[in-house]
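1. Predicted model and sequence follow; I will ask about them next.
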Amino acid sequence: MPATRLGVSGSATSNFYHGRMNDKPTPKPLVRGRGLVTNPAGRFEQRHYHAEDDGWPGDGESPQPEQVATRVTIETPRSAISRNDSPDVPFDQAINPYRGCEHGCAYCYARPSHAYLDLSPGLDFETRLTAKTGLAEVLRKELARSGYRPSPINMGSNTDPYQPIERQWGLSREILQLLVECRHPCTIVTKNAMVERDLDLLRQLAAFDGVRVFISVNTLDNRLAARLEPRASAPHRRIQAIRKLARAGIPVGVLVSPIIPAVNDRDIEAIIEKAAEAGADSAGYSTIRLPHELKGLFREWLARHYPQRASHVMSLIQQLHAGRDYDSDFRHRMQGQGLFAQLIRRRFEVAMRQHGLLDRAALVLNTSAFLPPRKRSPQGDLFQT
């Protein structure tokens, strides 16, 4: 194989720091345990590298390693709560203890957020992570402000609070401990059975109607799940987590998300049936979203795993979004529009009625039990009643 050299364009931070080259002439081999294998430049980077044949014989570039280690950096956050006013999002406050997500879901709409860190939405998103240490103390100060008005806080809006590095860092548990102390309601979205670890805290929140957990399950096919979500819990373990939470008295629902036409949409009814049998009391869904760099990344995933079906899948996705890969209109971005979107909605509603599940969007948590956190005192609670 001819040797290669790098052609460079642009003048900003080098992509070489991230160890990636763009525009490869041949696909890279799979990286064990990872959803994607390439690291295309983020949309804010101005310097790009590409491979060129210089005509000299040689061994060529070194092969892609079979495994890529996860690297975690520490961030000291200045704020804890992020707020939104999007009419299609069922909460207005969220906390994300981590940046990036080790689950490596190929379809994750949060991948493009890594571009703000001058990192790639590709392999970097699932291997170069950030832990926000001290987040619970920052949250304590925000909840103690005189003007704070309680509203359910969501954990899992951007990256999964129970991704594998939570075992080491425990930041999500720290947040839950504070919410229990303050009797502050929250919702949790996860695709990891590790949520079972915090049953003791979830029971305390459930005692005043202060928590709802949503387990994301978008396929019952283990092989497909291993390709789509390589480091998330297997589908059957997520169903088991629903059962364990329900038996412990924790309100739990299932999210069939995202639904990808001609990839996993065949499982909609079966997922709802399994979740209802396990004790889920509510359900919700969304269709696949492909903002920014995710358009190309998901096409790459399809070409690798479903080459004969790739163009058909993208055609159906475009039908959901008015002929485009992605439509950011709040009215349509979550569930799409058009005939195929109507078919999905109808199937989902029928399955929910058949199994007696509530609509996730209609659920309300109790905010009246909130107690602002006390300021830290060197004498502790000696004179507190």
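-> Perfect, thanks for sending it. Predicted model only: the values in this text are computed from it and were never measured.

2. For the rest of this, base every contact and every neighbour count on C-alpha atoms.
-> Will do.

3. ok now stretch 172-188, how far from the chain's centre?
-> 20 Å (CA atoms, centre = their mean, to the nearest Å).

4. contact partners of it?
-> Stretch 172-188 has contacts (CA atoms under 8 Å, 6 or more residues apart in numbering) with 97, 135-136, 140, 150-156, 161-162, 166, 198, 201, 204-205, 208-214, 365-367, 369-373.

5. Could I have the buried ones of those residues as ChimeraX selection syntax?
-> Buried residues within the contacts of stretch 172-188, by 16 or more other CA atoms under 10 Å, are selected in ChimeraX with:
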select :97,135,136,140,150,151,152,153,154,155,156,161,162,166,201,204,205,208,209,210,211,212,213,214,365,366,367,370,371,372,373
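
6. adding another structure so you can compare the two:
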Amino acid sequence: MASPIPDPRETARRIAGSRTPAETRRGRGATANPDGRFERAHREAFDDGWDAHQDAHNMLATSRTVVGIETARTLITYNTSPDIGFDRSINPYRGCEHGCIYCFARPNHAYVGLSPGLDFETRLFAKSNAVAALKHDLARPGYAPRTIALGTATDPYQPIEREHRLTRGVLEVLARWRHPVGIVTKSSLVLRDRDILARMAADGLVKVAISLTTLDPTLARRLEPRAPHPQKRLAAIRGLAEAGVPVMAIVAPIIPSLNDHEIEAILKAAREAGAREANYVLLRLPRELDGLVSDWFSEHYPGRRDHVFSLLTQARGGKSYDAAWGTRMIGEGPYADLIRRRFALAKKRLGYPEERLRQRTDLFRRPEKPGDQLALF
């Protein structure tokens, strides 16, 4: 069934109507919790003067992190997008506690009947059978190895990974069967797995991409409230590089008139920490994300909102978002061209290599299944 395309004005109205008090969502990114686009009924909060204390208590309760268990039939997800560098990915978790307001995966929460707003960062799901499902996927007859992207939608090293350790389990499987992987994260928790990553790196099987949105801790706390401090991410780059693990810095997202002035500084800090590659993504606002980000600006930077969206629409063909392949990540037009040139010049000046590191696929060994005949040698 095709997903309905929300009207921007209606979306903005619904989000404003679902805004929750700031004191009940401390440490969260979204300002509101609008109903998912597939829901038949839409609710709006209003103060009727009754049970104000109980309402506040209920809001605090719903802002706590709740982790549900999800059983995955298969762990590897495939795509045919021509403008990204991988055709398969793994996400051990659904939803992300980091709470990045700009996360393009937020609208996916509507597929499970939850909100792309606060629900996305408080109502999480852990794929408890991730290790078994991955072994099954890799053992399929005819499976051909190519680099798996780990953490493309939600961060594989978000805070709940400390308890559930699903990402650690996935890496143990990939390392055992010598399967290539590329990791995307903004968490310094990745350093916990240096033992596995260093072994894989020695065989050319891994690359880690660390997301750096800003070096300003105040802005980072507003944009990404439960993600590690920018200095901890730089420390993660340094720690991985010292362990021989190749690291890419991703300046993402670049938000017009908010963090675009930091491009050169971020690239310099990442290079000095040991990053050998760098890339960027211009802010993407699919579906409900348009209204969520707009409402976030209304609360945190109301004077900048119109200017930010004006620059963004200039780079998106007159819309806040254009999903066209080839331009959806970087935009087009004068503003997008300026960002592209600045990024390229900074990389060249800082000595980033032009050639991107590729992972090996020729070392892969298929997991044995029950009943398989053992090899003689």
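-> Thanks, I have the structure now. Just so it is clear, the structure is predicted and the values come from calculations on it, not from any experiment.

7. Tell me where the stretch 1-150 of structure 2 has strands.
-> In the stretch 1-150 of structure 2, the strands defined using DSSP state E, counting those that start in this stretch lie at 66-70, 77-78, 88-90, 93-94, 123-127, 148-150.

8. Same check on the stretch 201-350 of structure 1?
-> Here the stretch 201-350 of structure 1 has its strands, by DSSP E, counting those that start in this stretch, at 211-216, 252-259, 282-287.

9. what's the closest of those strands to Leu6 of structure 1?
-> strand 252-259 (37.8 Å; CA to CA).

10. Let me know the angle separating the closest one from strand 282-287.
-> Interaxial angle of strand 252-259 of structure 1 relative to strand 282-287 (axes from the mean of the first three to the mean of the last three CA atoms, to 10 degrees): 10 degrees.

11. so strand 252-259 of structure 1 corresponds to what in structure 2?
-> Using TM-score structural alignment, strand 252-259 of structure 1 lines up with residues 247-254 of structure 2.

12. Taking the centroid of structure 1, which residue is nearest it?
-> Structure 1 has Thr159 as the residue nearest its centroid, 4.0 Å off, counting by CA atoms, centre = their mean.

13. Turn the strands of the stretch 1-150 of structure 2 into JSON lines, columns for distance to Asp290 of structure 2.
-> As requested, those are exported to JSON lines (distance: least, CA to CA, whole Å):
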{"stretch": "strand 66-70", "distance to Asp290 of structure 2": "26"}
{"stretch": "strand 77-78", "distance to Asp290 of structure 2": "26"}
{"stretch": "strand 88-90", "distance to Asp290 of structure 2": "25"}
{"stretch": "strand 93-94", "distance to Asp290 of structure 2": "21"}
{"stretch": "strand 123-127", "distance to Asp290 of structure 2": "21"}
{"stretch": "strand 148-150", "distance to Asp290 of structure 2": "26"}
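
14. Most tightly packed of those strands?
-> Greatest average neighbour count among the strands of the stretch 1-150 of structure 2 goes to strand 93-94 (a mean of 27), per mean count of other CA atoms under 10 Å.

15. mean shift of it relative to structure 1?
-> Superposing on structure 1 and averaging over aligned pairs (mean CA distance after the TM-score superposition for structure 1), strand 93-94 of structure 2 comes out at 0.3 Å.

16. Which residue in structure 1 aligns with Arg146 of structure 2?
-> Arg146 of structure 2 maps onto Ser151 in structure 1, by TM-score structural alignment.

17. how much space is there between the closest residue to that match other than its chain neighbours and Gly147 of structure 1?
-> Nearest residue to Ser151 of structure 1, sequence neighbours excluded (CA to CA, 6 or more residues apart in numbering): Thr367, at 6.4 Å. Per CA to CA, to the nearest Å, Thr367 of structure 1 is found 15 Å from Gly147 of structure 1.
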